[in-house]
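Enquirer: Next one to model:
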Amino acid sequence: MAQMTGEDAALSFDPLRPRLIRVAYRMLGSVADAEDVVQEAFIRWMGVDHAAIREPEAFLRRTVTRLCLDQLGSARRRHETYIGPWLPDPVVEEPEDEDVTLPLMLALERLSPLERAAFLLHDVFGVAFEEVATTIDRDPAACRQLAARARTHIREARPRFQVEKERGLAIAQAFFTASRSGDMAALGGLLAADVSLHSDGGGKRSAALRVLFGIEDVMKLHGALSRHFGAHPSHLVYAGSINGLSGFVTREADGELQTTALDIEDGRITAIYVMRNPDKLRHLHPLYNG
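Expert: Sure thing, here's the model as predicted:
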């Protein structure tokens, strides 16, 4: 391609920014970190010889992926010292990659950085292994092996079927009503026997310090929470998709936002993911502060 003016280079980058942010977010699990990485890629784009680049999107995807790989080591160390369960930042837009749900993103955390990159680039974003090889500096055969190992590790986290959107939304709204009103009978009827609850407060707001497993422990917690909600109401501000799962956003009595995402199988909730860490909810405030 021909060398561009600064204005032309910026204009050529803008349509690619959303897709690059999706790549970075799925690599890092952080909206703010993904935006920082893509901004760094933009700065580099503005300074390169555009005449030497045949495929701008491929070049920028490689740049973003490599920047993410540089960050993943320190991110993993932060997760190891994190207070309580760690969850990725909640994203409320309808997903373009419908199988990249919150459980899958948690499974990605267990992969090596190179496995994660190979799997995401090839299996999720449809990048040929030849380009994956160039991106992560491995040969195509090694990239195929990395992606295959990733698939083996995360097979159980891939959604076996998609919950029909309206059905999922109805279950999410029923869960909100039952959990906030203290209707334990209705709540229990929504939960699978082996339901789990993951609550991320990051040490900034109250949250369970471990994942709760089984309907008994989850019901016990919600029994206590129902008394709290009776005195401190929680207000629904959005119901729809949270990281590819049915869920909702609430404004709690302390004025902070909270997201709840529900993994649903056979009409029952099998996992509850609650984000309370205010640092991970900042990007939602412009949407729900009205």
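Enquirer: CA atoms for contacts and neighbours, from now on please.
Expert: Fine.
Enquirer: Can you show me the strands along the stretch 51-200 of the chain?
Expert: For the stretch 51-200 of the chain, the strands defined by DSSP state E, counting those that start in this stretch cover 191-200.
Enquirer: Excluding its own residues, what touches the strand or helix carrying residue 218? List them.
Expert: Residue 218 is part of helix 215-231, with elements assigned from DSSP states H and E. By CA atoms under 8 Å, 6 or more residues apart in numbering, the residues outside helix 215-231 that reach it are 179-182, 184, 187-188, 191-197, 212.
Enquirer: Swap in 10 Å and give it another go.
Expert: The contact list for helix 215-231, computed with CA atoms under 10 Å, 6 or more residues apart in numbering, reads 178-185, 187-188, 191-197, 208, 211-212, 232-234, 252-253, 270, 272.
Enquirer: list the buried ones in the following helix or strand past it?
Expert: For helix 215-231, the following helix or strand on the C-terminal side (DSSP H and E) is strand 235-242. Buried residues in strand 235-242, defined by neighbour count with 16 or more other CA atoms under 10 Å: 235-236, 238-242.
Enquirer: Pull the distance from strand 235-242 to the chain's centre.
Expert: Taking CA atoms, centre = their mean, to the nearest Å, one finds strand 235-242 lying 16 Å from the centre of the chain it belongs to.
Enquirer: How about residues contacting that strand?
Expert: Under the contact criterion CA under 10 Å, 6+ apart, strand 235-242 has outside partners 89-95, 101-102, 165-166, 168-170, 172-173, 176-177, 180, 246-253, 255, 257-262, 273, 287-290.
Enquirer: Let's compare: structure for the following, please.
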Amino acid sequence: MDSAALDRFEASRGRLASLAYRLLGSAADAEDAVQDTFLRWQAADRARVQVPEAWLTRVVTNLCLDRLRSARARHERATGDWLPEPLLEGDTMLGPADTFEQRESVSLAVLILLERLSPVERAVYVLREAFSYSHAEIAGILDITESASQQHVHRARFRVAAERRRGGEADPASARRVVEEFLVAATSGRTERLVALLTDDVTAVSDGAGLGQRLLRYETRERVASFVRGGFKPTPAKRRLAGGSLAIHIALVNGSPAVVAVVDDRVVGVVAFEVSDGKVASLRGIGAADRLARLNETWRQREPDAPVIDAW
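Expert: From the prediction side, this is the model:
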């Protein structure tokens, strides 16, 4: 491959990765899809490719669709035992964030909702909402009609809006203050205050640090508060499991405030919050090491803010 062809691909790599991440919800799978796209580009008769960007977009999108249709992906969606791979603010894989639709499309809440769409609906939604492709361009990428593209995005928007239920975008500073207050209540054992910080329809989901095969799910304010109180209570057994005493930070993950637990500069757990009208509407805890690999890489490349709790 000549340097011009290589440079052309590298100029598109970031966009391809952010597209693949939105489609797959996994940074590792997105990187694999981009690498497979590179191999296709390397082997292609590039002299016959009229618009390289469109060609690369078509290839990476269809590779992602193949992954979404795989037996493993279908099983995960059917059982619901899946959480997206969280990404730290500033990660280039998060992609465009100029509009509310672009920022929302990469939130953990919407990535989970997208799992309930068909692969084609998911692709049309992402291409249209996050990357502003026209229906004519989407039709060419997915080999469907423009009318079908319009129908798919209409259905996808309706389903996402119907299940999203939350209002508009929360103010980042206000959301952080809610999380800080929540963390104080959770670590002090103030159950009443903890319950008061939760919405009536709050939900909590955790991967149990990857120790089990099923996600842990909790509903109602009392059950969520009990789960949180137990989870945030430090014990010698938890410190041994984590590999030492934890420092607790607050950072932005997929555009939302999150509690980040760190041991010796290694992230061992993330709890991402969705805040609505000054209260916590949902929590998603991710501690499986393979789901934190890329976030750990990003974490080590920057100087984080001072921890809100030095030694948990």
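Enquirer: For the lengthiest strand in the second structure, which helices and strands make contact with it?
Expert: Determined from DSSP state E, the single longest strand within the second structure is strand 266-276. Helices and strands touching strand 266-276 of the second structure, by 3 or more CA pairs under 10 Å, 6 or more residues apart in numbering; DSSP states H and E, are helix 108-114, helix 172-188, strand 198-206, helix 236-242, strand 247-253, strand 256-263, strand 279-286, helix 293-300.
Enquirer: can you redo those as CSV with distance to residue 74 of the second structure?
Expert: As requested, these are arranged in CSV below (distance: least, CA to CA, whole Å):
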stretch, distance to residue 74 of the second structure
helix 108-114, 13
helix 172-188, 34
strand 198-206, 20
helix 236-242, 32
strand 247-253, 26
strand 256-263, 27
strand 279-286, 21
helix 293-300, 24
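Enquirer: Of those, which is nearest residue 160 of the second structure?
Expert: Residue 160 of the second structure lies closest, by CA to CA, to one member of those: helix 108-114, at 6.4 Å.
Enquirer: I'd like to know which elements that closest one is packed against.
Expert: If you count contacts as 3+ CA pairs under 10 Å, 6+ apart, helix 108-114 of the second structure packs onto helix 3-24, helix 100-104, helix 119-129, helix 146-164, strand 266-276, strand 279-286.
Enquirer: Distance to residue 31 of the second structure and mean neighbour count added to the ones you listed, as a markdown table?
Expert: Formatted as a markdown table, these follow (distance: least, CA to CA, whole Å; neighbours: other CA atoms under 10 Å):
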| stretch | distance to residue 31 of the second structure | mean neighbour count |
| --- | --- | --- |
| helix 3-24 | 6 | 19 |
| helix 100-104 | 20 | 17 |
| helix 119-129 | 17 | 23 |
| helix 146-164 | 25 | 16 |
| strand 266-276 | 21 | 24 |
| strand 279-286 | 20 | 22 |
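Enquirer: Turn these into JSON lines, including distance to residue 35 of the second structure.
Expert: Formatted as JSON lines, those follow (distance: least, CA to CA, whole Å):
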{"stretch": "helix 3-24", "distance to residue 35 of the second structure": "9"}
{"stretch": "helix 100-104", "distance to residue 35 of the second structure": "24"}
{"stretch": "helix 119-129", "distance to residue 35 of the second structure": "19"}
{"stretch": "helix 146-164", "distance to residue 35 of the second structure": "27"}
{"stretch": "strand 266-276", "distance to residue 35 of the second structure": "26"}
{"stretch": "strand 279-286", "distance to residue 35 of the second structure": "26"}
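Enquirer: Show me the one of those that comes nearest residue 240 of the second structure.
Expert: strand 266-276 (12.1 Å).
Enquirer: Excluding residues flanking it in the chain, which one is nearest residue 68 of the second structure?
Expert: Spatially, and ignoring its direct neighbours in sequence, residue 68 of the second structure is nearest to residue 119 (6.2 Å; CA to CA, 6 or more residues apart in numbering).
Enquirer: To which residue of the first structure is that neighbour aligned?
Expert: Matched across to the first structure, residue 119 of the second structure falls on residue 113, judged by TM-score structural alignment.
Enquirer: how far away is whatever residue of the second structure lines up with residue 18 of the first structure from residue 8 of the second structure?
Expert: In the second structure, residue 18 of the first structure lines up with residue 14, judged by TM-score structural alignment. The gap separating residue 14 of the second structure from residue 8 of the second structure is 12 Å, by CA to CA, to the nearest Å.
Enquirer: check contacts around the residue most central in space within the second structure.
Expert: For the second structure, the residue lying nearest the average C-alpha position, counting by CA atoms, centre = their mean, turns out to be residue 108 (4.1 Å). Contacts for residue 108 of the second structure (CA under 10 Å, 6+ apart) come out as 25, 83-87, 114, 253-256, 272-274, 284.
Enquirer: Swap in 8 Å and give it another go.
Expert: Applying CA under 8 Å, 6+ apart to residue 108 of the second structure gives the contacts 84, 86, 254.
Enquirer: wait, which of those residues is closest to residue 241 of the second structure?
Expert: Proximity of the contacts of residue 108 of the second structure to residue 241 of the second structure was ranked by CA to CA; the top entry is residue 86 with 21.1 Å.
Enquirer: What does that closest one correspond to in the first structure?
Expert: That one, residue 86 of the second structure, aligns with residue 90 by TM-score structural alignment.
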